[in-house]
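In: structure for this input, please:
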Amino acid sequence: MTSNKYLGVDIGGTKIQVGIVQEGELIQEVRFETSATASKEQILAELAHNLAPLVTADVVGIGIGVPGLVDEEEGIVHNVQNIPSWREVHLKQHLAIYFDKPVYLTNDANAFAIGEKMYGQGRPYANLVGLALGTGLGAGIVINHQVYSGTLSSAGEFGMIPYLDKTIEDYCSGKFFSQRTGRVGAEWHALAQQGDAEALALYDELGRHLGRALHIILYAIAPEAIFLGGSVSQGYEFFRDGLYETLGAFPFRQVTDRLVVAPSLLGNAAVLGAAALCHMKQATPHAQPALAL
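Out: Down below sits the predicted model:
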């Protein structure tokens, strides 16, 4: 008898990543664009249409990470980042009826943290933060081997904290490149790989801003490890020195000496985490399960 299959879905502001997960392995994966400026109904219809080929009879549940406020019990998402029409969407109900499958939701950064904890470098740590640096900035928090979501999955919104003239997200995500230069981060990453001085200087500045963001996380949570995901983390080698130089100014040296900061080695941590959420919810429906294999 083969083990169950779960569908993990990571909804982003510009793309949606989907995978079929079996025994912790991603056995099939697809990506498709998000019609971010379309109506709520059109986006829901496109989502269901694109998921349909993957929701086969042997898929026993669907787990979804969403970049917004999430009522996990009712399955309602609010104020989805970079999708203006998704102010209030009964996503769980819509997909559960459409596919006749159980559906479970959480914030996308929580899904990333779950994936890193369950299948990545986070396995040894009881307390960690998964920091997703992409179109925006989100954080998933694991405390004593359990996800801490807070009200409406809104815990860990460090990106919304005021910083300089804007917010932390404006200086520590893809917005840093687009707002500063009018060019997307992928272009600057390509230039940095070629040794372009301006690109390297931008990445160094981003690293210093990110280091200040880590100060806040350390003051608030003091995790053992912080793992970086999202498209911006692909430039880690270019902003690492600036990050660590700023991190070195943190006043509690005993804390930073023990801290692990590293880019995720899982290119699909959020998809794996969404599928794992589904698995755990079905296994322990009335309890908050510990994230351990």
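In: contacts, neighbours, all on C-alpha from now
Out: OK.
In: spatially nearest residue to Ala275 (excluding sequence neighbours)?
Out: Gly8 (4.2 Å; C-alpha to C-alpha, 6 or more residues apart in numbering).
In: please give me the structure for this one as well, since I'd like to look at both together:
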Amino acid sequence: MCTRVSNYAARPARRVLAGDIGGTNLRLAVVERGAIEKSVRVPMKEFSSPQALAERSALEISRFGINDVAVGGIGFPCPIDEKSGEPLFSPPNLSFGFEGFIDALSRAAGMRIFGFNDARSAVMGEAMFGAGRERDVVIWHGIGTGYGFAIVDGEQEIFPRANEGGHFKVVNPILDRSAKECGCGARGCAEAYVSGTAMSEHYFQLTGNRLTGEEVGAAFLSKNEVAVKVVHQAMAYLAMNISTGHALTLNGLHVLGGGVAQIGQPLLDTLRIMLRSPGVVSWPRQNDLASKVVLSELGDDAGLLGAAVLAETRDFSFYNPVL
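Out: As a prediction, this is how the structure comes out:
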């Protein structure tokens, strides 16, 4: 057991509200010590404003009947202001932003709620309770509607304020004017090539048929030739971003999660082939990076469990009665 996990285990157990807002679903749950007691899932297409999202979230929280819960953490698909816990920008994969959401939900739910980047939440969940619980350095790659990338090193998070590694460049837009435009407004971002949305768009360009990222994954498993081409290209670009994470950490465990990653072992096998291609990995003789990439053990629960941990550790008053 690494220090991060043992230190957390030494803290008093506490029930916490956890949430995960994605491009497809809103998830809310009651969590205690890595176990989900109650949960609910609501499609994001039901909401057209942050006010509607806050009202529905408060309603679902009230249905949990959790009068003893005083703190919560919610993962958002965008950068977060570390001091206020408020989302900084509107996410590229939703039609509205989150202005005033944290404050409105905290008041309606009657508890203190903190916001975190969703990749940050997911990497913490996987590092505490999933595939990374025995490893000091854990790198998360979440492929869903978007693409999230975050790193935990021991008990320290690398660039914790934003965790927008999904917007590292995999194509140089200065040298290559054909670099794809990302929802963030830039070009050449990993998300524009790796995400489920990117796979959906690529498949549409090749066939004229619109499938979701998950549906492209299902077609890939059925050995649809176009879907195979689409997934292979996405994994080639993902290999480049994993190589970047490897250069930052050298000895980290890379965990592949998100809705598209539910394709499972065939997706991982394809990615490992890309990672073993010549020229992708630095110091290849000393590092078999492909063997350091694994599938998430927690699935889409990683973000919920991580948000709960981050909320507990952010609410320092719980651990120090003087505050």
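In: quick check: TM-score for this pair?
Out: The TM-score (TM-score structural alignment, normalised by the length of structure 1) is 0.86; 283 aligned residues with a C-alpha RMSD of 2.6 Å.
In: tell me the secondary structure for the counterpart of the residue nearest to Ala275 of structure 1 in structure 2?
Out: Gly8 of structure 1 maps onto Ala18 in structure 2, with residues paired by TM-score structural alignment. Assigned state for Ala18 of structure 2: strand (three-state reduction, DSSP: H, G, I helix; E, B strand; the rest coil).
In: could you do the one 10 residues further on as well?
Out: At Leu28 of structure 2 the chain is in strand, as set by three-state DSSP.
In: the strands in the stretch 151-300 of structure 2, which residues?
Out: Taking DSSP state E, counting those that start in this stretch as the test, the strands found in the stretch 151-300 of structure 2 are 156-158, 253-257, 293-295.
In: surely the match of Gly8 of structure 1 meets Ala70?
Out: No: Ala18 of structure 2 is beyond contact range of Ala70, at 11.5 Å (criterion: C-alpha atoms under 8 Å).
In: which of the two has more neighbours?
Out: Applying other C-alpha atoms under 10 Å to Ala18 of structure 2 and Ala70 shows that Ala18 carries more neighbours, namely 30 against 18.
In: contacting residues for the more buried one?
Out: Shown in contact with Ala18 of structure 2 (C-alpha atoms under 8 Å, 6 or more residues apart in numbering): 28-31, 72-74, 304-305, 307-308.
In: so what's the residue count around Phe318 of structure 2?
Out: Residues near Phe318 of structure 2, counting by other C-alpha under 10 Å: 15.
In: likewise Val18 of structure 1?
Out: Residue neighbour count, defined by other C-alpha under 10 Å, stands at 28 for Val18 of structure 1.
In: quick one: map it onto structure 2.
Out: Per TM-score structural alignment, Val18 of structure 1 is aligned with Leu28.
In: the nearest residue to that match once chain neighbours are set aside: how many residues sit nearby?
Out: Excluding the flanking residues, the one nearest Leu28 of structure 2 by C-alpha to C-alpha, 6+ apart is Gly19, at 4.3 Å. For Gly19 of structure 2, the neighbour count with other C-alpha under 10 Å is 33.
In: likewise Glu72 of structure 1?
Out: Close neighbours of Glu72 of structure 1, defined as other C-alpha under 10 Å, add up to 17.
In: so what corresponds to it in structure 2?
Out: Using TM-score structural alignment, the partner of Glu72 of structure 1 in structure 2 is Glu82.
In: for Phe114 of structure 2, see how far away its match is.
Out: The gap separating Glu82 of structure 2 from Phe114 of structure 2 is 9 Å, by C-alpha to C-alpha, to the nearest Å.
In: and Gly68 of structure 1, what does it touch?
Out: Contacts of Gly68 of structure 1 by C-alpha under 8 Å, 6+ apart are 77-81, 107-108, 154.
In: strands - which of those land there?
Out: Judged by DSSP state E, the subset of the contacts of Gly68 of structure 1 located in strands is 77-78, 107.
In: show me how to select, in PyMOL, the buried members of these.
Out: Here is the PyMOL selection string for the buried members of those, based on 16 or more other C-alpha atoms under 10 Å:
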select buried, resi 77+78+107
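In: distance to Tyr171 of structure 1 added to the ones in strands among the contacts of Gly68 of structure 1, as JSON lines?
Out: Below are those laid out as JSON lines (distance: C-alpha to C-alpha, whole Å):
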{"residue": "Val77", "distance to Tyr171 of structure 1": "26"}
{"residue": "His78", "distance to Tyr171 of structure 1": "24"}
{"residue": "Asn107", "distance to Tyr171 of structure 1": "21"}
